[in-house]
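Asks: when you get a sec, could you give me coordinates for this:
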Amino acid sequence: LFSHLVKDSMESFTFCHRWLLLGFQREFEHSDALRLFEILSCDHLELISQQLDRARYQERLSQKYCTDDSSKSDLQAFNTDFTFELFICAAILLDNRESLLRCQDDVQLIQFTSSLQGTLDLNSTLQKAESHFYNYCKRCAWDHMQE
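Replies: The predicted structure follows:
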């Protein structure tokens, strides 16, 4: 999907910016949009991600000071910029992949994403976004264990 968007010069993701700026208020029914606002406002999933990052960083730091050799440890922190909102975007994009692949320019892309307004199912989107987020956190934890 990303390759298609880049190939046809549609990689600006303006529609995603709108989703993020408006907190998905137009994409879901009003009551679902309010529920999503509450979910996103609690930052529960991001806090778990940040706790994982902090634990990884502290362990790497302690390993650096516990080793006698002079080799440098990689203390690069886990990217906490990936908030749950981005996983909501990813779930919507992946759910509509086939339709997005049929878009040939920015106008068609904006028209299609605008047609989604008020039609998305929050429960399904949340389930998919949570699954993607969980897999991302699990992969990061697995990467940490492999170090």
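
Asks: from here on, contacts and neighbour counts on C-alpha atoms
Replies: Fine.

Asks: for the helix ranked longest in the chain, buried residues please.
Replies: Ranked by number of residues, the top helix in the chain under DSSP state H is helix 122-146. For helix 122-146, a neighbour-count test (16 or more other Cα atoms under 10 Å) marks 122, 125-126, 128-130, 132-133, 137, 140-141, 144 as buried.

Asks: could you do stretch 38-50 as well?
Replies: Of the residues in stretch 38-50, those buried (16+ other Cα under 10 Å) are 40, 45-46, 49-50.

Asks: chain center to that stretch: distance?
Replies: Its chain's average C-alpha position is 12 Å from that of stretch 38-50, according to Cα atoms, centre = their mean, to the nearest Å.

Asks: this one next, for a side-by-side:
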Amino acid sequence: MAVTVNKQRFSLSLGGDWEETASSDPEITRFSSRQHAANLVISTLALNAKLADTGRIAEKLSELRMDSETQVAAETGIDVTIARPKIVQQPWGHAIAYYGADANGRRFNFSGLVTPKQSISVYAESSKLGEEVLRELLEQVLAKLKFDLA
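Replies: Below you'll find the predicted structure:
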């Protein structure tokens, strides 16, 4: 069963057994797949920034993500290892990426895109997929993600 979503800030079509799961926040869209043994979370935030400000915004988003990962690890008591986030300037703004794993075998990959109009964060996680396979899965999702780069 395939799923297609058309949200205010993005659209995405996923094949296979991906299903959209409930979210109480309109800026957060969740998907799960048994076939891939993975979950995806896409979150968006409207911005009104200048292109020159996207680097600072990306740095702040990266800090917030690291704080969140650290807080969850502390609250659950599960050790987590996270690679240092990479922030790369793009013609349309900045891209952010990091990956990690916890002591329970959960692996995760994050990709964030910051443009003057919005930020879009895509988080993929799995307790079954290896690091490289999960990264490839995230890259496939990102290739299908449609949004305004202006």
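
Asks: please state their TM-score.
Replies: The TM-score (TM-score structural alignment, normalised by the length of the first structure) is 0.30; 58 aligned residues with a Cα RMSD of 3.6 Å.

Asks: with the buried residues of helix 122-146 of the first structure in mind, which one is nearest to residue 58 of the first structure?
Replies: If you rank these by distance to residue 58 of the first structure using Cα to Cα, residue 144 comes first, at 11.9 Å.

Asks: run through the residues that contact the closest one.
Replies: The contact partners of residue 144 of the first structure, taken as Cα atoms under 8 Å, 6 or more residues apart in numbering, are residue 56.

Asks: could you measure it against residue 106 of the first structure, distance?
Replies: 39 Å (Cα to Cα, to the nearest Å).

Asks: for residue 5 of the first structure, same thing?
Replies: 9 Å.

Asks: in the first structure, what residue spans correspond to helices?
Replies: Going by DSSP H, the first structure shows helices at 2-7, 14-21, 30-42, 44-66, 84-95, 97-102, 106-115, 122-146.

Asks: now the angle from the third one to helix 122-146?
Replies: Meaning helix 30-42 of the first structure. 20 degrees (axes from the mean of the first three to the mean of the last three Cα atoms, to 10 degrees).

Asks: name the next helix or strand downstream of the helix or strand residue 69 of the second structure falls within, please.
Replies: Assigned by DSSP states H and E, residue 69 of the second structure belongs to helix 54-76. Once the chain leaves helix 54-76 of the second structure, the next helix or strand it forms, by DSSP H and E, is strand 80-82.

Asks: and stretch 86-98 of the first structure, how far from the chain's centre?
Replies: Centre to centre, stretch against its chain (Cα atoms, centre = their mean), the figure for stretch 86-98 of the first structure is 9 Å.

Asks: buried stuff in that stretch?
Replies: For stretch 86-98 of the first structure, by 16+ other Cα under 10 Å, it's 86-93.

Asks: what's next to that stretch, contact-wise?
Replies: 1, 16, 19, 100, 125-126, 128-130, 132-133.

Asks: redo the residues you listed as TSV? Include distance to residue 32 of the first structure.
Replies: Converted to TSV, the contacts of stretch 86-98 of the first structure look like this (distance: Cα to Cα, whole Å):
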residue	distance to residue 32 of the first structure
1	27
16	18
19	14
100	24
125	11
126	11
128	16
129	15
130	16
132	20
133	20
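
Asks: list just the nearest of those residues to residue 61 of the first structure.
Replies: residue 133 (25.9 Å).

Asks: name the nearest residue to the closest one, ignoring sequence neighbours.
Replies: Nearest non-adjacent residue to residue 133 of the first structure, counting by Cα to Cα, 6 or more residues apart in numbering: residue 87, 6.3 Å away.

Asks: and residue 6 of the second structure, by the same measure?
Replies: Nearest non-adjacent residue to residue 6 of the second structure, counting by Cα to Cα, 6+ apart: residue 12, 6.7 Å away.

Asks: run a quick neighbour tally on that neighbour.
Replies: Residue 12 of the second structure has 16 neighbours, counted by other Cα atoms under 10 Å.

Asks: ok, it touching residue 144?
Replies: Yes. Assessed by Cα atoms under 8 Å, residue 12 of the second structure is found in contact with residue 144 at 6.0 Å.

Asks: who touches both of the two?
Replies: Counting by Cα under 8 Å, 6+ apart, nothing touches both residue 12 of the second structure and residue 144.

Asks: which stretches in the second structure count as strands?
Replies: For the second structure, the strands defined by DSSP state E occupy 3-6, 11-14, 19-21, 28-33, 38-46, 80-82, 86-90, 93-102, 107-114, 118-126.
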